[in-house]
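1. Sequence and predicted structure, then a few things I'm wondering about:
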Amino acid sequence: MAAKKRKLSGDYVKFGFTFIEKEELQLPQYVICMKVLSNDSLRPNLLEWHLKQQHPTLFLKTIEFFSSKPESLKRMRLDKSV
């Protein structure tokens, strides 16, 4: 049985995440540190945990702050494999 492939919801931007697509999977990528997490990490509580633990100063930022970041991340083209 194949593993469940979670899809990134647009609501996850409030935790500072966008996604990259790799081999038909959506992988969460944090817009501040650019860390790419596994597909298993696509749970709101795990995304929120990353934000609280790794970036505590950004935890109270608004959704508007994070929603402007994915576009600049895409322009940087850090993931050359996509």
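-> Thanks, I have it.
2. going forward, measure contacts between C-alpha atoms and count neighbours the same way
-> Will do.
3. what about the strands in this structure?
-> Taking DSSP state E as the criterion, the chain contains strands spanning 17-22, 25-30.
4. Next, the angle from the last one to strand 17-22.
-> It stands for strand 25-30. 140 degrees (axes from the mean of the first three to the mean of the last three C-alpha atoms, to 10 degrees).
5. Strand 25-30: how far from the chain's middle?
-> Remark: strand 25-30 is offset 5 Å from the chain centroid, using C-alpha atoms, centre = their mean, to the nearest Å.
6. The structure to be compared is supplied as follows:
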Amino acid sequence: MEKKRQNSEDYIKYGFTDLTINGINKPQCVLCNVVLSVEAMKPSKLKRHLVTHHAEHSAKDMSFFRRYEAGIKRRRLNSSGTIQLQSNAVLQASYETAFEIARNKKPHTIGETLINPRC
């Protein structure tokens, strides 16, 4: 049986909270929302992410990261990390547009130049 790392409350001082995906706890950065692997749930690797990607926030205290953590948890639909979709109609329109671009054998970048300005 493998030893599974558990999220510690101390990880918030490195800017990470836990995210449960399919029953597995993974660290999620509260600043950039990046989800790291389970192997990265070590204080040294979490600190390295904070220093290399968010150097300007590396000296902040835990209350700063707790505010960002609260914002992330508010945006989640449930504890598994599923994000709430804003509208099914928008998603359907996006799929239909992508399908039309692919069916006409056009590059996907045509959507950026042709369709996005009209949205």
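-> Structure received. The shown structure was predicted, so the numbers you read here are calculated from the model rather than taken from an experiment.
7. Could you pull up the contacting residues of Val31 of structure 1?
-> Applying C-alpha atoms under 8 Å, 6 or more residues apart in numbering, we find Val31 of structure 1 in contact with Gly16, Phe17, Thr18, Phe66, Lys69, Pro70, Leu73.
8. Just the buried ones out of the residues you listed, please.
-> Using 16 or more other C-alpha atoms under 10 Å as the burial test, the contacts of Val31 of structure 1 include Gly16, Phe17, Thr18, Phe66, Lys69, Pro70, Leu73 as buried.
9. Of those, just say which sits nearest to Glu24 of structure 1.
-> Distance to Glu24 of structure 1 across these (C-alpha to C-alpha) is lowest for Thr18, with 15.4 Å.
10. Confirm for me that the closest one is in contact with Cys33.
-> No. Applying C-alpha atoms under 8 Å as the test, Thr18 of structure 1 and Cys33 come out as separate, 11.8 Å apart.
11. on that earlier part again, let me have the buried ones among the contacts of Val31 of structure 1 in TSV, extended by distance to Leu58 of structure 1.
-> Shown next, in TSV, are the buried ones among the contacts of Val31 of structure 1 (distance: C-alpha to C-alpha, whole Å):
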residue	distance to Leu58 of structure 1
Gly16	9
Phe17	12
Thr18	16
Phe66	9
Lys69	13
Pro70	16
Leu73	17
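12. Would you check how far apart Met62 of structure 2 and Tyr11 of structure 2 are?
-> 9 Å (C-alpha to C-alpha, to the nearest Å).
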